[in-house]
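**Student:** Quick one, structure for this:
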Amino acid sequence: DWIYGEANGDVAFGQLGNDHIYGGSEGDFLFGGAGADVINGGTENDLMWGAMPGMYDGFADTFEFDANWGFDAVYDFELGVDQVRFNSVAGLMQFSNLTLIDGGANVTAVFGADAITFYGVTQAELEAVQSDFSFT
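**Tutor:** Presented below is the predicted three-dimensional model:
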């Protein structure tokens, strides 16, 4: 399925299968469901799950971020399985361009005025899976 959000905050569920979910502008709640999903919150502050909350599905989800993505949160990043892709973000060319802030049971990756908090992932765990990140 292809799901596109509007200008207002959206709640989108992908359900079964390999979904493409785009939140658009404003803050969104985006859920991939079971399957290898591609989730892009767009601009503003978004909350994203590759599967339904509390359910790790083992499928390789891709969380995409474009320039000026805002302050986003990823709640079920599966280390060594899921991917993070930065699309045409000027100056962001490799993992070391991100500033990591250790939050104990979570870590925030900061670049300029934008940030992503990975809940349930430590800084050491995120640093160990740098290959899960791509920069185009």
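
**Student:** CA atoms for contacts and neighbours, from now on please.
**Tutor:** Fine.

**Student:** who touches the residue lying closest to Ala67 once chain neighbours are set aside in this structure?
**Tutor:** Nearest-residue entry for Ala67: Val89, 4.7 Å, with adjacent residues in sequence omitted and distances by C-alpha to C-alpha, 6 or more residues apart in numbering. Applying C-alpha atoms under 8 Å, 6 or more residues apart in numbering to Val89 gives the contacts Asp66, Ala67, Thr136.

**Student:** can we see that at 10 Å?
**Tutor:** Phe65, Asp66, Ala67, Asn68, Trp69, Phe111, Phe135, Thr136 (C-alpha atoms under 10 Å, 6 or more residues apart in numbering).

**Student:** before we move on, which element is the fifth one in?
**Tutor:** Same thing as Trp69. Trp69 belongs to no helix or strand when assigned by DSSP states H and E.

**Student:** Quick check: it vs Asn18, distance?
**Tutor:** As judged by C-alpha to C-alpha, to the nearest Å, Trp69 and Asn18 stand 23 Å apart.

**Student:** next one: the fourth one
**Tutor:** Look at Asn68 and Asn18: by C-alpha to C-alpha, they are 26 Å apart.

**Student:** Mind checking which of the two has more residues around it?
**Tutor:** Asn18 (19 against 15; other C-alpha atoms under 10 Å).

**Student:** Please confirm that that one is located within a strand.
**Tutor:** No. Looking at Asn18 with DSSP: H, G, I helix; E, B strand; the rest coil, it is coil, so not inside a strand.

**Student:** Let's see this one next, to set against the first:
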Amino acid sequence: MAFIPGTIDDDDLNGTEFSDIITGEAGNDTLDGGTGGIFDADFLYGNAGNDRLFGNEGNDYLDGGDDRDTLVGDNGNDIIVCGNGDDRASGGNDIDFLYGNAGDDRLSGGSGSDYLDGGDGNDTLGGGDGNDLGIDTLVGGTGNDRLNGFEGDDLLFGGIGADTFIFFPVAGADIIYDFQLGQDQIELVDFNFDPATDLAFVASDAAAETSSARIVYSRGSGSLFFNPNGSSAGFGTEDLGYGSAGGRIVTVLGAPNLTSADFIVPAP
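**Tutor:** From the prediction side, this is the model:
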């Protein structure tokens, strides 16, 4: 294993084809783990400065340290720690663990079944398009966070603060574990509906399937359904231009008594 140290200046450090330890020290550094195989593990430490860390191949550990960093795991099962500052981190392929810690961070799992923890600050978490194992886990932590599982059946924990859970028609059937009435909100993007006329609240899942509303919430189960048929009852089996057929969007555990005030519909 090679040890590749930086200096107090702005360094550009590249690893070998084997496992490496690369430390940026002070300065705005660029650290690249190199082209090792999938069984090699690089350890990259940005330390102080606005650094850029790239794990590339292998199961890597990336730690941004202080200041505003960009961290990319790429291939392999990576662990990415953002540290202090408003950081940007992406897991890339495979199964990754991303930790935002302090700062307003943007975390993206990429493909694979990933675990994202925003930590402190107002964070934005995106699970990515992984559905090979079906589950991304997103934890907002402390702060007013935005969570979007994207594709796959994902597990969403807002944590402390006023959080927003975001859904698109092509996403999977997610679970919200800790929705706080009067504080958290559900944002529905590209569903093309008017909450004043196309949002219905019913007592059961069976009643949801007979509703002609485009978005239907079952207060009996906490499930939110999408009906692309519009005026026709039933969830439909065709795409109809939305990227997916109708059905369950998300289940809100505890089946809270949601109203239209708990939903956000962004302007097109």
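
**Student:** picking that back up, report the separation between the residue nearest to Ala67 of structure 1 and Gln123 of structure 1.
**Tutor:** 22 Å.

**Student:** Kindly report the same for Ala67 of structure 1.
**Tutor:** Counting by C-alpha to C-alpha - Ala67 of structure 1 and Gln123 of structure 1 are separated by 23 Å.

**Student:** quick one: Ala113 of structure 1 and Asp72 touch, right?
**Tutor:** No. Using C-alpha atoms under 10 Å, Ala113 of structure 1 makes no contact with Asp72, being 11.6 Å away.

**Student:** shared neighbours, those two?
**Tutor:** In contact with both Ala113 of structure 1 and Asp72: no residue, using C-alpha under 10 Å, 6+ apart.

**Student:** check contacts around the closest residue to Gln94 of structure 1 other than its chain neighbours.
**Tutor:** Spatially, and ignoring its direct neighbours in sequence, Gln94 of structure 1 is nearest to Phe135 (6.4 Å; C-alpha to C-alpha, 6+ apart). Under the criterion of C-alpha under 10 Å, 6+ apart, the neighbours of Phe135 of structure 1 are Phe65, Val84, Arg85, Phe86, Asn87, Ser88, Val89, Leu92, Met93, Gln94, Phe95.

**Student:** Please spell out the PyMOL selection for the buried subset of these.
**Tutor:** Burial among those is assessed by 16 or more other C-alpha atoms under 10 Å; the matching PyMOL selection reads:
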select buried, resi 65+84+85+86+92+95
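
**Student:** Which of the contacts of Phe135 of structure 1 are conserved in structure 2?
**Tutor:** On the basis of both residues aligned by TM-score structural alignment, their matches' C-alpha atoms under 10 Å, what survives of the contacts of Phe135 of structure 1 in structure 2 is Val84, Arg85, Phe86, Asn87, Ser88, Val89, Leu92, Met93, Gln94.

**Student:** element containing the aligned residue in structure 1 for Phe165 of structure 2, please.
**Tutor:** Under the alignment (TM-score structural alignment), Phe165 of structure 2 pairs with Phe63 of structure 1. Using DSSP H and E, Phe63 of structure 1 falls within strand 62-66.

**Student:** Can you spell out which helices and strands pack onto that strand?
**Tutor:** For strand 62-66 of structure 1, the elements it packs on are strand 20-22, strand 38-40, strand 83-87, strand 133-135, judged by 3 or more C-alpha pairs under 10 Å, 6 or more residues apart in numbering; DSSP states H and E.

**Student:** export those to CSV and tack on distance to Glu6 of structure 1?
**Tutor:** Shown next, in CSV, are these (distance: least, C-alpha to C-alpha, whole Å):
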stretch, distance to Glu6 of structure 1
strand 20-22, 9
strand 38-40, 13
strand 83-87, 20
strand 133-135, 26
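
**Student:** between those, which gets nearest to Asp10 of structure 1?
**Tutor:** strand 20-22 (9.7 Å; C-alpha to C-alpha).

**Student:** The closest one vs structure 2, average distance?
**Tutor:** Superposed on structure 2, strand 20-22 of structure 1 shows a mean distance to its aligned partners of 0.3 Å (mean C-alpha distance after the TM-score superposition for structure 1).
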